[in-house]
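In: Pasting a predicted model and its sequence here:
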Amino acid sequence: MLPKTTLDFLEKLQENNNREWFAENKKKFDAEQKKVKTFFNEIGTLLGKVDSIERIQIFRIYRDVRFSKNKLPYKNHFSVGFNRTKPMLRGGYYLHIEPGASFVGGGFWEPNKEDLFRIRKEIELDASELRQIINQSTFKEYFGTLEGEELKTAPRDFDKMHPDIDIIRKKQFLVTRSFSDKEVLSPDFKNEVVETFKAMRPFFDYMSDVLTTNLNGESIY
């Protein structure tokens, strides 16, 4: 389980987000990062038993401020991504640890132009299977609704009066579940994260089927 010292360090970092403080507390950061990496890799091992994971990407705490108005040098969270094995399996899992703002997420953050068009065409043709998935009680219990940025109107060459335009106009297809600090520090948090990831699978499997076939349902690989 994650220790309270991990959240305590992140809280102090939020209050002292500067290079001088970080340098003075580098040993504490290294100790907490080691614990977090172990925790993330343990989740990866559990997830690997129920899905095919190609890569575990533990994100650096250092921010790239070159093109950002926010010049704070450090992130105020620890995070990790678990990438499914492409090309047949699509979708990615994400875990974010931040005091008062921890969450599990997943989905399609920045689908490329071709994938986005393919998803939209599938929904235009028949959205019933996707509707069934996102309306299931388990999906609603874990995630509430399908999230993500969307256009204000219909994409080019799509009917703005289409009955499923609310999904067609999405640019991202995401699901999230928030956790309190108490939940993050509980002994069961690791298993709860994996169960949340497992609840994403029907959505991921649907998207994988779409992105590996043409509109006739024929494999493109």
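Out: Received the coordinates, thanks.

In: okay, CA-based contacts and neighbour counts for the rest of this
Out: Will do.

In: doesn't Ser137 make contact with Met145?
Out: No, residue 145 isn't Met; it's Thr. No: counting by Cα atoms under 8 Å, Thr145 does not reach Ser137; the two are 10.8 Å apart.

In: Please enumerate the helices of this protein.
Out: 4-15, 19-24, 26-48, 113-125, 128-134, 137-143, 165-168, 181-184, 189-199, 201-211 (DSSP state H).

In: Let me have those in TSV, adding distance to Ile97 as columns.
Out: TSV is the format used below for the helices of the chain (distance: least, Cα to Cα, whole Å):
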stretch	distance to Ile97
helix 4-15	8
helix 19-24	19
helix 26-48	9
helix 113-125	29
helix 128-134	26
helix 137-143	18
helix 165-168	29
helix 181-184	8
helix 189-199	12
helix 201-211	22
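
In: closest one to Gly106 among those?
Out: helix 189-199 (7.8 Å; Cα to Cα).

In: Return the set of buried residues in that closest one.
Out: For helix 189-199, a neighbour-count test (16 or more other Cα atoms under 10 Å) marks Phe189, Lys190, Val193, Val194, Thr196, Phe197, Ala199 as buried.

In: Please identify the one among the residues you listed that lies nearest to Leu47.
Out: Val194 (6.2 Å).

In: thought that closest one was touching Phe40?
Out: No: assessed by Cα under 8 Å, Val194 is found out of contact with Phe40, at 11.0 Å.

In: deepest of the helices of the chain, which one?
Out: helix 165-168 (a mean of 20; mean count of other Cα atoms under 10 Å).

In: Structure two is appended below for comparative analysis:
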Amino acid sequence: MARTIDSSTLSFLKELAEHNTREWFAEHKASYDLARKNYIDFLEELLTAMQAFEPIAYGQKGKDLVFRIYRDVRFSNDKRPYKDHFGAYIADGGRKSTKPGYYLHLSANNRSFVAGGLWMPPADDLKAVRQEIDYNLETFKDIVESNSFRNYFPELSGEQLKTTPKGYDKDNPAIQYLRFKSWNAVKPLSDKEVLSHDFMELVLDAFKTVKPLNDFLLQPLLDVGK
């Protein structure tokens, strides 16, 4: 049977969201350690299963892909010291990669989600992806507008320009996709889904579905900087 997410893991995240202080966290450090281990153990099994369709999963370790739970509050008005979720990014180069990848966000109160795509790429990468979409619009649409894709990800999300990208005409057939600054496919998850026995299969199916998008977005980046 596939590994599952323990109800105690979501319970910890729920309580952390309600008691986000250093004092509370210190008192419940043991619960945090158990919750984090459960999440990482799930990731380890997920990575092994992903190797059947995604080569970048080889050699990756769950503990290296998880983002720190400690928030950087130096330049933020929000001074809560901890994130109220676990997040991990699976991509070539690990969690700090700027390449397309897969993200698993675990949070209580039905705020979990799985996602894929490319998030806020550097300027040269952004330019290269826009050009790829412009040149190969039909291929891109075949991916993101297919029924199989939209069953998981009804529409792409991500920050967009309010104006037309430099170098493109507002009447460009691809303009709705060229305005994106990130191309993200996101599937919300309920607590019931997260705690179900087939959660591993659900995440894997979502990642398999988003892989063609990741492959498309990665292709133009292979030549950037050469």
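Out: Ah, there it is. Computed from a prediction, not measured in an experiment: that's the story for all the values here.

In: follow-up on the earlier one: which one of the helices of structure 1 lies nearest to Arg66 of structure 1?
Out: helix 19-24 (15.8 Å).

In: In structure 2, what stretch matches that closest one?
Out: Under TM-score structural alignment, the match for helix 19-24 of structure 1 in structure 2 covers residues 22-27.

In: how far away is the equivalent of Asp209 of structure 1 over in structure 2 from Lys37 of structure 2?
Out: Correspondence of Asp209 of structure 1 to structure 2, assessed by TM-score structural alignment: Gln219. In this view, Gln219 of structure 2 and Lys37 of structure 2 are 35 Å apart by Cα to Cα, to the nearest Å.

In: same question, Asp125 of structure 2
Out: Asp125 of structure 2 is 35 Å from Lys37 of structure 2, by Cα to Cα.

In: In contact with Asn16 of structure 1, which residues?
Out: Phe22 (Cα atoms under 8 Å, 6 or more residues apart in numbering).

In: make it 10 Å
Out: Leu10, Phe22, Leu72, Tyr74 (Cα atoms under 10 Å, 6 or more residues apart in numbering).

In: Over to Phe75 of structure 2?
Out: Phe75 of structure 2 touches nothing, counting by Cα under 10 Å, 6+ apart.

In: Would you point out which residue is most central in structure 2?
Out: Tyr103 (2.4 Å; Cα atoms, centre = their mean).

In: Tell me the counterpart of it in structure 1.
Out: Under TM-score structural alignment, Tyr103 of structure 2 pairs with Tyr94 in structure 1.

In: How about its match: what's its closest non-neighbour residue?
Out: The shortest distance from Tyr94 of structure 1 to any non-neighbouring residue, by Cα to Cα, 6 or more residues apart in numbering, is to Gly81 (4.5 Å).

In: which residue lines up with that neighbour in structure 2?
Out: Under the alignment (TM-score structural alignment), Gly81 of structure 1 maps onto Tyr89.

In: doesn't Gly116 make contact with that match?
Out: Yes: if you go by Cα atoms under 10 Å, Tyr89 of structure 2 and Gly116 touch, sitting 9.2 Å apart.

In: which of these two has more neighbours?
Out: Gly116 (27 against 23; other Cα atoms under 10 Å).

In: Just to check, Asp166 of structure 1 is in contact with Phe158?
Out: No: at 11.8 Å, Asp166 of structure 1 does not count as touching Phe158 under the criterion of Cα under 10 Å.

In: list the residues that contact both of these two?
Out: With Cα under 10 Å, 6+ apart, Asp166 of structure 1 and Phe158 have no common neighbours.

In: Just give the nearest non-adjacent residue to Leu137 of structure 2, would you?
Out: Ala174 (6.3 Å).

In: Gln131 of structure 2 maps to what in structure 1?
Out: So, by TM-score structural alignment, Gln131 of structure 2 is matched to Lys121.
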